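1. Build me a structure from this.
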Amino acid sequence: MRWSRTLVGKCVLDGKGVLLAALFLWGAGCSVREGALPMGMAWHEVYEPVEDRALWTFMEAARLESERWLGVPTVRLERVELRYARARAEWRHLGVAEHFSLMELVSEEAGHGVIYLGVNGADEGGWFLLAHEVVHLLNPALRDWMMEGLASWFAVRFCEERGVAVAEWRRRLEGGEDAYALSYRLVRDLVGVDEDAVRGLLAFAVADEGQPGWERLDVEGWLGSMAVVRRERLWAVMTLYVDRLAAVASDEVAFTVPVALRDGGR
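-> Alright, predicted model coming up:
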């Protein structure tokens, strides 16, 4: 399967206008005319490659840590490219989207993915964005606000452990009321209650009935797999966020409110 880079839905901008974690359509095609590229050239090649070895080293370390913390990937990507979300000079006339950050699965069969960064390598905000997108390598088909929260929480944690400045990102995520900020704080607080349970969350990815070709997290199944006492501790955290998150979350990204939680049952 191929995911295009046509951007849709509600995205959060940082102070420089960079997309925090862009959403993209499956199978929608690119936003410029067919035949604009030479035969055999792929769309990701329109964008500038990242040459900074420090970013490559950081990405590989983040991949290892994300797999250690959240589990093995559903698709083993042997080739992951890093590119800036900035068109190469010879292709700027195409008018493709720029200044976004996302992970694209180019080919599942070839194990090929691309991470795009919406900022220059010298910009300290790029480290957080890179660590966030690395988490999406674990399951490229998973489009869920709990996943976005996991990715943001991991990015903050990973960067801080390595002395990378993320104070500005933390300020936005701690104080915002958008879906990215709320999902980050939801995951942060769930980790504070039961880290082991959160580490097993990605194992509950299922097909998203409302978005063919995509997956969502079966939060109800995740909670239902636990003993009552453990589940109730996590429910108590979720009740602080589910209504607000459901109110601001875009329709293109799943967010499942467990029936038992919504109805106040056990």
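2. Only C-alpha atoms from now on, for both contacts and neighbour counts.
-> Fine.
3. Stretch 242-255: which residues count as buried?
-> For stretch 242-255, the neighbour count (16 or more other CA atoms under 10 Å) marks 242, 245-246, 249-250, 252-255 as buried.
4. Report how many residues lie close to Arg68.
-> Neighbour count of Arg68, defined by other CA atoms under 10 Å: 11.
5. swap in Glu168?
-> 13.
6. Are we agreed that it is in a helix?
-> Yes. Counting by DSSP: H, G, I helix; E, B strand; the rest coil, Glu168 is located in a helix.
7. Quick check: longest strand in the protein by residues?
-> If you go by DSSP state E, the chain has its longest strand at strand 79-87.
8. what's the following helix or strand after that one?
-> Later in the chain than strand 79-87, the nearest helix or strand by DSSP states H and E is strand 102-107.
9. ok, for Thr256, nearest residue in space, not its chain neighbours?
-> Nearest residue to Thr256, sequence neighbours excluded (CA to CA, 6 or more residues apart in numbering): Val219, at 6.3 Å.
10. Run through the residues that contact that neighbour.
-> Residues near Val219 by CA atoms under 8 Å, 6 or more residues apart in numbering: 201, 204, 256-258.
11. Could you do Val237 as well?
-> So Val237 contacts 186, 189-190 (CA under 8 Å, 6+ apart).
12. And this one, please, so the two structures can be compared:
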Amino acid sequence: MCNRRSTIAGLALLLLCSLFAGCVRLPDSKPPGPWYEAYQPIDDEASREFVFLALERAVAEFGEPVIAVNTIMLRRSRKTAEARSYRIGEDFSLTECVDASNGVYVIYIGVDPDHKNYYALLGHECAHLLNPRITDWYMEGLATVFSEQVCQTLGKEWGDWKQRFERSRREPYALSYRMMLALQQAFPDEYPLLVGCAVPNGHGPKWLRIDIDAWLVNLPKERRAEALAIIEPHVSGLSRQTSKQYGFTAPAELE
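-> Below is the predicted model of the structure:
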């Protein structure tokens, strides 16, 4: 009996020690400093030059960013060695303004600079510098179209996106790309006005959507039906892909 009690006590002590040891090893949910400091910097002159030229083209096409861009930090969305224990996401692509007063932005890219889709992703994120608060499928499609065209202009590979987006009938990025490319081709003069038609998206004051009805007003009355005909085939597919992150509002005439 004495040995059994000792064994049980020993097991209990071992279990207790294991539990506390596990708690000690558990990381905090996020790093103590700014998020971007937990990710690997991209120190690449070719990338910096691409961003500079891409932003220059975006401004020429769509107008000045809502928040002036003074500094752009590039990050590979992989944790640094110091941050490897933190529970934060990796391999995503995102543009965020981290200091609106001073115009400081961070662009995160989900692949390495030598990946075939690197410049496709980087070009896409450069379009979001115009207004990173717009998070809907109109803006995502616009950014993808911009990415293709700026990569072509600057002689950068667009990876496998063209083949992928032309074939897919369900992927929202493919649907939004084809929809926005068709709108650009049909309405080259009015297309750049889309970015300026941003309104709150209903998920808090920080996030916006493109008011497609406000944009349609810019078109000649006799051509609005043409724009609606371009958008209509994509409404069902994009409406099924809405979330707090990405919204989609069909034109009122198609609801």
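13. distance of the residue nearest to Thr256 of the first structure from Glu160 of the first structure?
-> According to CA to CA, to the nearest Å, Val219 of the first structure and Glu160 of the first structure sit 28 Å apart.
14. ditto for Asp196 of the first structure
-> Between Asp196 of the first structure and Glu160 of the first structure the computed distance is 20 Å (CA to CA).
15. Then Arg5 of the first structure?
-> For Arg5 of the first structure, the distance to Glu160 of the first structure (CA to CA) stands at 30 Å.
16. Settle it for me: which of these two has more neighbours?
-> Arg5 (25 against 14).
17. Pretty sure the more buried one sits in a helix.
-> No. With three-state DSSP as the criterion, Arg5 of the first structure is located in strand rather than a helix.
18. Alignment lookup: it to the second structure.
-> When the second structure is aligned by TM-score structural alignment, Arg5 of the first structure is left unaligned.
19. could you say which helix or strand contains the closest residue to Arg5 of the first structure other than its chain neighbours?
-> Closest residue to Arg5 of the first structure in three dimensions, ignoring its sequence neighbours and counting by CA to CA, 6+ apart: Phe24, at 5.5 Å. For Phe24 of the first structure, the enclosing helix or strand under DSSP H and E is strand 23-26.
20. residue range for that strand in the second structure?
-> Using TM-score structural alignment, strand 23-26 of the first structure finds no match anywhere in the second structure.
21. Just give me how far the very next helix or strand once past that strand sits from the chain centre.
-> Note on strand 23-26 of the first structure: by DSSP H and E, the next helix or strand toward the C-terminus is strand 47-49. Relative to its chain's centre, strand 47-49 of the first structure lies at 20 Å (CA atoms, centre = their mean, to the nearest Å).
22. For the aligned residue in the first structure for Val199 of the second structure, the count of nearby residues, please.
-> Under the alignment defined by TM-score structural alignment, Val199 of the second structure corresponds to Val206 in the first structure. A count of nearby residues for Val206 of the first structure, using other CA under 10 Å, gives 16.
23. returning to what we had before: wouldn't the residue nearest to Arg5 of the first structure be in contact with Phe100 here?
-> No. Counting by CA atoms under 8 Å, Phe24 of the first structure does not reach Phe100; the two are 10.9 Å apart.
24. between those two, who's got more neighbours?
-> Set side by side, Phe24 of the first structure and Phe100 show more neighbours around Phe100, with 24 against 19, by other CA under 10 Å.
25. give the contact list for the residue mapped onto the more buried one from the second structure.
-> Here Phe100 of the first structure is matched to Phe92 in the second structure, going by TM-score structural alignment. Contacts for Phe92 of the second structure (CA under 8 Å, 6+ apart) come out as 77, 108-110.
26. So what does Leu150 of the first structure match up with in the second structure?
-> Aligned by TM-score structural alignment, Leu150 of the first structure pairs with Leu142 of the second structure.
27. Residues contacting the helix or strand that match falls within, please?
-> Using DSSP H and E, the element containing Leu142 of the second structure is helix 137-154. With contact meaning CA under 8 Å, 6+ apart, helix 137-154 of the second structure is reached by 50, 54, 57-58, 119-128, 157-158, 172-181, 195, 209-210, 238, 246-248.
28. check the fit of that helix onto the first structure and give the mean distance.
-> Here helix 137-154 of the second structure, set against the first structure after superposition, deviates by a mean of 0.8 Å using mean CA distance after the TM-score superposition for the first structure.
29. Near Val72 of the first structure, how many other residues are there?
-> For Val72 of the first structure, the tally of surrounding residues (other CA under 10 Å) stands at 16.
30. in what helix or strand does Arg233 of the first structure lie?
-> helix 228-238.
31. what span of the second structure lines up against that helix?
-> Going by TM-score structural alignment, helix 228-238 of the first structure sits over residues 221-231 in the second structure.
32. how close does Gln245 of the second structure get to Ser147 of the second structure?
-> Taking CA to CA, one finds Gln245 of the second structure at 20 Å from Ser147 of the second structure.
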